[in-house]
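Peer 1: Task: produce atomic coordinates for the following.
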Amino acid sequence: MDHSSDSKRAPELVFAEPTPLGLLGLALGCAALTPIAFGASLTPEGLRTAAAFCLLFGAGCQFLAGIMNFANKNLFGGTLFLAFSFNWMLNYMVLSGLAEGRAPDHGVLLAADACALVIFVVFTYGFGFFSKLLFLFLLDIDLLYLGKVINGATGTAALNLPIAVFTVALGVLSLYIAFAMLINPVANRRVFPVPGPAYRPAPATGFDASVRRTVLEILYRHFREHAFQEMPRDDFLRESRARLGEINVQPDVFYLAERRLVSITPAESPAWLKSLRLTAEGVDLYERTALGKSGSL
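Peer 2: Reported below is the predicted structural model:
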């Protein structure tokens, strides 16, 4: 057995993608907190009920998602979900205490919220490298915690309504991202569109094949729907920008054309391209490398 080739392969996932589980738990936790955030259900029964949701869904689902993300070698996902799960366990303790007439220490909570705000701001920057939607998701958390810190520092409840709105928005964003991750792969199309990165990292040393893989993936999806009918330039650029941001794909498209994997219909400069499609060789290459096809057909 040739172990040298095995060592170059990406490690196999230990678990199926756990992120939707964490997001659905987060959404249910936010839903349980929504009446309280808007000033309703402030009875012992309401507080205890919300506390149970915080523990089981807010903390429990995100704890599982965090552990499984770490097992899958996902540093960002594991760190965020685990840190957030303990925060939701704190929500459980606070609500349970309030239901029994015990209030938490104001100074301790304010200091912890201020620290959490700093942490989530840094996370927001990091997740912008993955998707604009994830950036918005973390930005909502930032604004929620900013409102809590301002309320706590000033001793007022002036931002209670914005905090409640941000809580609802967090639940909605969590549901949308979870649905996108669950449904889009099953439907094999973007039922729930997810935009590309908010910004790109510095160019890595060495060769990066992600742009060419993305071009082939976009054109293969078009092939499955339209066979060898060419994809209009505007449609292709819209798809590529959603996936890759403002990266210039022209060199990679022409490279793939030189390899006879892509057929293009040129246009006058500056458009450079009228339409394009995969060739049979391009379809075969994509199915072999991305879909694991074996054999000649």
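
Peer 1: CA atoms for contacts and neighbours, from now on please.
Peer 2: OK.

Peer 1: So what would you say the end-to-end distance of stretch 95-103 is?
Peer 2: This stretch, stretch 95-103, spans 9 Å end to end (C-alpha to C-alpha, to the nearest Å).

Peer 1: likewise stretch 192-204?
Peer 2: Termini of stretch 192-204 sit 30 Å apart (C-alpha to C-alpha).

Peer 1: what's the spacing between that stretch and its chain's center?
Peer 2: A distance of 11 Å separates the centroid of the chain from that of stretch 192-204, by C-alpha atoms, centre = their mean, to the nearest Å.

Peer 1: Just the buried positions in that stretch, please.
Peer 2: Under the neighbour-count criterion of 16 or more other C-alpha atoms under 10 Å, stretch 192-204 has 194-199 buried.

Peer 1: Could you list the residues in contact with that stretch?
Peer 2: The contact list for stretch 192-204 (C-alpha atoms under 8 Å, 6 or more residues apart in numbering) reads 128-133, 135, 176-177, 179-180, 183-184, 241-245.

Peer 1: For the comparison step, fold the sequence that follows:
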Amino acid sequence: MSEKKPDAIADPGPLGLAGFGLTTCVLSSINAGLLPGADIGVVLPLALTYGGTSQLLAGMWEFRKGNTFGATAFTSYGAFWIAFYLLVTHISSLGSATGAGVGMFLLMWGIFTLYMFIGTLYLNRALFLVFLFLTITFFLLAIANFSGSSPSIGGWTGLLTGILALYTSFAGIVNTNANRVVVPVGSSILKPR
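Peer 2: Alright, predicted model coming up:
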């Protein structure tokens, strides 16, 4: 009896990037001062569903496809958005979170993102830029929380990060449907062996 081959699945990358990019743009608009801080409630449903759950699912599908980078990235950032939702919605029951506590939360995500960024040296330039600006964003937001200063610079870099993620998602959708490169993402900086 022959072994049945697993069914092919669609690329979950564009879904994960869209969930990340859209949610990041909305939160970063608040951090940059384009929207008032009182509008944080608009981010929370996105953080739980599109940024959180959709990315978590995309990560599981990346595991299925054998893509370690995509699986680690989408699962982790999906968990980030769910943790963000819980942090904001449960802050009163947890006691007030200090700037240092939130700063440490963001710093550790910055460190994680930095090593994921190094992995993008072997991927396309669009992902390289997403992770470069995400690394910068986390570190700027961590510094703002540690120092008690405005998160606006981190908000602007976060907005750029979200736009780059949406562009990369768009490229994945269009290029897959066209069965050729229509929207460029650029070649990798380093060539895999």
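
Peer 1: that older thread, out of the contacts of stretch 192-204 of the first structure, list just those in helices.
Peer 2: Those of the contacts of stretch 192-204 of the first structure mapping onto helices are 132-133, 135, 176-177, 179-180, 183-184, 241-244, per DSSP state H.

Peer 1: Number of residues surrounding the closest residue in space to Thr167 of the first structure that isn't next to it in sequence?
Peer 2: Among residues not flanking Thr167 of the first structure along the chain, Cys30 sits closest, at 6.0 Å (C-alpha to C-alpha, 6 or more residues apart in numbering). Neighbour count for Cys30 of the first structure, taken as other C-alpha atoms under 10 Å: 26.

Peer 1: Gly101 of the second structure too?
Peer 2: 14.

Peer 1: Over in the first structure, tell me which residue corresponds to it.
Peer 2: Here Gly101 of the second structure is matched to Val108 in the first structure, going by TM-score structural alignment.

Peer 1: Now tabulate the buried residues of stretch 192-204 of the first structure in TSV and tack on distance to Asn188 of the first structure.
Peer 2: Output for those, formatted as TSV (distance: C-alpha to C-alpha, whole Å):
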residue	distance to Asn188 of the first structure
Val194	14
Pro195	16
Gly196	17
Pro197	21
Ala198	24
Tyr199	26
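
Peer 1: mind checking how far the counterpart of Val130 of the second structure in the first structure is from Arg243 of the first structure?
Peer 2: Residue pairing (TM-score structural alignment): Val130 of the second structure is matched to Phe137 of the first structure. Distance of Phe137 of the first structure to Arg243 of the first structure, given as C-alpha to C-alpha: 18 Å.

Peer 1: what sits up against stretch 123-136 of the second structure?
Peer 2: Residues from elsewhere that reach stretch 123-136 of the second structure, judged by C-alpha under 8 Å, 6+ apart: 110-111, 113-114, 116-117, 120-121, 154, 157-158, 160-162, 164-165, 168, 185-189.

Peer 1: Give me the subset of the residues you listed lying in helices.
Peer 2: Members of the contacts of stretch 123-136 of the second structure lying in helices (criterion: DSSP H): 110-111, 113-114, 116-117, 154, 157-158, 160-162, 164-165, 168.
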